[in-house]
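Visitor: curious how this folds, go ahead:
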Amino acid sequence: MKIKNILRKLPQGTDYFIVTNLKNVRFITGFTGDWAIVLLSKRKNYFITDARFTEQAQKEVEGFHIIIIKKNFMENLKSLIKPPKTIAFEADNLRYESFINLKKTLKGCKFIPTSGIISEFRMIKTAEEIKKIARAARIADRSFSEILPYIRVGVREIEIAAEFEYILRKNGSSGHPFSTIAITSTNTSLPHGQPGMRKIKKGDLFLLDFGATYKGYVSDMTRTVVVGKATKKQKEIYSIVLKAQTTAIESVKIGLKLSDLDKIARDIIKDAGYEKNFGHSLGHGIGLEVHEEPLVSFRSKKKVQKGMVFTVEPGIYIPRWGGVRIEDDIAVIDNTSIKILTKSPKKELIEL
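Guide: Alright, predicted model coming up:
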């Protein structure tokens, strides 16, 4: 059914669809290896990989004709596709060099660029997918509680990041969806700052943005804490961000425009006088990747739908002072059930 639905979305007259995005390959086939291409058609579907994954493909991939390439991949395609045919491809993933080679190999074929066809299906999660994301969230929650004792005066950012990634692995994360952001003091004003050799000082804000992976599905969470006693301003900024986040989460319902959801949080920060200090989108979808559809932004044309899983992560970033971000993962179960998957404490600024 999944493949039939994808084929229905292809441009009219398409004979074949070449899927090169590895996450999309996994979504379609269940294959967890790191090199494969899928060729879809109304008559027969092919799974193409190399000898490194022969045994793995046989275990994980069902309903496809499995081809283990022994020579050049293009030669395999040439044997499968006889021109003239119309071939759709993932324009946002296929490298230009590969596209040129494809055109040379399959002379006489017409090529149609596509974008976002499979990501639209990935955007709406099944109950089983949500369970996997929830498990990844629980791993992240447990790991956050275990890293807190390590966040203390004199420890470097990079040391916290390294220890945290070890804890995540130890607690069952099969990989890191992205490099852990572990930053202190004025570095926290950088939304995607990278951990370095800076040491934590007493009174510093410390921001952790991290995630876990469970059976290919990821979580993404941010918490901001203070090392020592929080100042009045630190508490003030934190409370504004928390209000923006909790109000937005409470507003989530099926049919709500995602641009309106972004506006709900953004207006709270704007009314507090920090409009210019919140520059990024309110959130993004998560699943097989840490950034996928839907985008929760003023640019978004989409509405909240059942099965969406996305982050809600407002922040305030003040250059040469620091920043606060709070991020949680939200699953839309139905109109009366919006589940917050990440559950680490956030009701008040944690003082370590």
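
Visitor: switch to C-alpha atoms for all contacts and neighbour counts from now on
Guide: Will do.

Visitor: the helices in the stretch 51-200 of the chain, which residues?
Guide: 54-60, 73-80, 96-105, 117-123, 127-147, 157-170 (DSSP state H, counting those that start in this stretch).

Visitor: want to put them side by side, so please do this one too:
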Amino acid sequence: MQNQLIIPRRGFSSSEFEARVARAQRIMSAHGFDALLVSAPPNVRYFTGFDTQFWESPTRPWFVIVPLAGEPIAVIPEIGAPEMALTWMKDIRTWPAPVPEDDGLSLLKSTLDSLPKRFGRIGAEMGREMALRMPVSEFLRLREILGSPVEDGSPCLWEIRMVKTAAEIEHINYICQIASDAYEALPAQISIGESEREVARKLRIDIARRGADSTPFLPAISGPGGVQQIVCGPHDRILETGDILFIDTGSTFDGYFCDFDRNYAVGSVSDDAHRVHEALWLATEAGIKAAVPGAATDDVFRAMSKLIEDAGAIGNNVGRLGHGLGLQLTEPPSHRLGDSTVILENMVLTIEPGMEYAPGKMIVHEENIAITRDGARLLTKRAPRELPVIR
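Guide: Down below sits the predicted model:
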């Protein structure tokens, strides 16, 4: 049965953020941190609900401190205080940024130094798939002058964020349904002879009309019987009979991403292309079935890779067969050998088998799932087993 399209409430309640912080503080205690210092937009948004298009300006740094006990503290430029005050945040400390000679550093130091010290360590965004949104020189200076050492808090942050709340999953489900419907409608809107760029433009418009907030990621790539890569484009290449058209989208609703692709046959395509598409459809089924609580990401990889190898794969330049999903297009974990992340209930994952079956000819499938106690629940509408045709 397909999911019903119910528009989620925008934003989250104070109780949602209180629960996120309470869980985060339990995990912080296990990691031995007195506080987490975050500056990147996804982490700031996760703990506060604050969002702004002004992230596009790199001039001012923004900070949120999650202490081991009590509510988070925002240390932000004055320009953002009115909007931050509309969130659940109560402790908002500001400075008149930009002040390059001291752009919030002394205020940040005094705030961190004032926190109770149980472990004597502060965690920051220093590791895997994290980024500081402040000058590196300023961060190094902070480490020199702070009363507590600042260490890599990324494992702690990802342990917090990899497991989603019900409200987060509802948001992801909604944008997945929007994009699924737009994918299904696409063949009727395009035709042989149009360019990849025109196809991408039409799909982007349709996704927006259906309710998406933005589509930051939409590569549309075509090639005879398959594509060479899946991350760049669209280009001005014209769709020709015999092509496979690959489209991937990372569209958002209220900050949360979908990330899945669809493949289309342009006119008639080779028997090999149909065969590989079928093999990947079956590999996707195997990956979905393997994604159960208690399994490891390695297990999901193996379930798919066996079928891909049997189908005659000669390569796969993606390097993994799926990943986490949420406030970012790609998040940990990765379905690859050696990742070894244990899959937990309420994780949101992509299942993404792909294979190069001849030089320069690659096909990739992708679906998005939420992990329940009984296994995977599709958030996307399952790709058709037979390639949809563009005429």
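
Visitor: care to give me the TM-score?
Guide: Overlay of the two chains. TM-score (TM-score structural alignment, normalised by the length of structure 1): 0.90; 348 aligned residues with a Cα RMSD of 2.4 Å.

Visitor: could you export the helices of the stretch 51-200 of structure 1 as TSV, including mean neighbour count and distance to Ile338 of structure 1?
Guide: Converted to TSV, those look like this (neighbours: other Cα atoms under 10 Å; distance: least, Cα to Cα, whole Å):
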stretch	mean neighbour count	distance to Ile338 of structure 1
helix 54-60	14	33
helix 73-80	14	45
helix 96-105	12	42
helix 117-123	18	16
helix 127-147	20	12
helix 157-170	19	26
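
Visitor: Ser41 of structure 1: which of those is closest?
Guide: With Cα to Cα as the criterion, Ser41 of structure 1 lies closest to helix 73-80 of these, at 11.0 Å.

Visitor: just checking, what packs against that closest one?
Guide: Contact here means 3 or more Cα pairs under 8 Å, 6 or more residues apart in numbering; DSSP states H and E; on that basis helix 73-80 of structure 1 packs against helix 96-105.

Visitor: between the helix it packs on and helix 73-80, how big is the angle?
Guide: Computed by axes from the mean of the first three to the mean of the last three Cα atoms, to 10 degrees, the angle separating helix 96-105 of structure 1 from helix 73-80 equals 40 degrees.

Visitor: what's the neighbour count on Val332 of structure 1?
Guide: A count of nearby residues for Val332 of structure 1, using other Cα atoms under 10 Å, gives 23.

Visitor: contacting residues around it?
Guide: Residues counted as contacts of Val332 of structure 1 (Cα atoms under 8 Å, 6 or more residues apart in numbering) are Lys253, Ile254, Val304, Gln305, Lys306, Gly307, Met308, Val309, Ile338, Lys339.

Visitor: counterpart of it in structure 2?
Guide: Alignment note (TM-score structural alignment): Val332 of structure 1 maps to Ile371 of structure 2.

Visitor: dump the residue contacts of the alignment partner in structure 1 of Gly193 of structure 2.
Guide: For Gly193 of structure 2, the aligned position in structure 1 is occupied by Gly154, per TM-score structural alignment. Going by Cα under 8 Å, 6+ apart, Gly154 of structure 1 touches Lys199, Ile200, Lys201.

Visitor: do Leu295 of structure 1 as well
Guide: Leu295 of structure 1 makes contact with Leu258, Ser281, Gly283, His284, Gly285 under the criterion Cα under 8 Å, 6+ apart.

Visitor: what do we get in structure 2 for it?
Guide: Using TM-score structural alignment, the partner of Leu295 of structure 1 in structure 2 is Ser334.

Visitor: and that match, how far is that from Ile343 of structure 2?
Guide: Distance, Ser334 of structure 2 to Ile343 of structure 2, using Cα to Cα, to the nearest Å: 11 Å.

Visitor: one more: Arg262 of structure 2?
Guide: 25 Å.

Visitor: re earlier: now, the contacts of Leu295 of structure 1 that are in strands?
Guide: If you go by DSSP state E, the contacts of Leu295 of structure 1 have Gly283, His284, Gly285 in strands.

Visitor: contact partners for the second one?
Guide: Each residue near His284 of structure 1 by Cα under 8 Å, 6+ apart is listed here: His291, Glu292, Glu293, Pro294, Leu295, Val296, Phe310, Thr311, Val312.

Visitor: skipping adjacent residues, who's closest to it in space?
Guide: Nearest in space to His284 of structure 1, with sequence neighbours left out and distances taken as Cα to Cα, 6 or more residues apart in numbering, is Leu295 at 4.5 Å.

Visitor: surely the one you found is in a strand?
Guide: Yes - judged by DSSP: H, G, I helix; E, B strand; the rest coil, Leu295 of structure 1 forms part of a strand.

Visitor: next, the contact list for Lys82 of structure 1, please.
Guide: Leu106.

Visitor: and it, how close does it get to Val19 of structure 1?
Guide: Look at Lys82 of structure 1 and Val19 of structure 1: by Cα to Cα, they are 18 Å apart.

Visitor: can you point out the buried residues in stretch 315-334 of structure 1?
Guide: Residues 315-318, 322-333 are the ones in stretch 315-334 of structure 1 that count as buried (16 or more other Cα atoms under 10 Å).

Visitor: ok, and what's touching stretch 201-209 of structure 1?
Guide: Taking contacts as Cα under 8 Å, 6+ apart, the residues outside stretch 201-209 of structure 1 that touch it are 152-154, 180-185, 188, 220-231, 234, 322-325.
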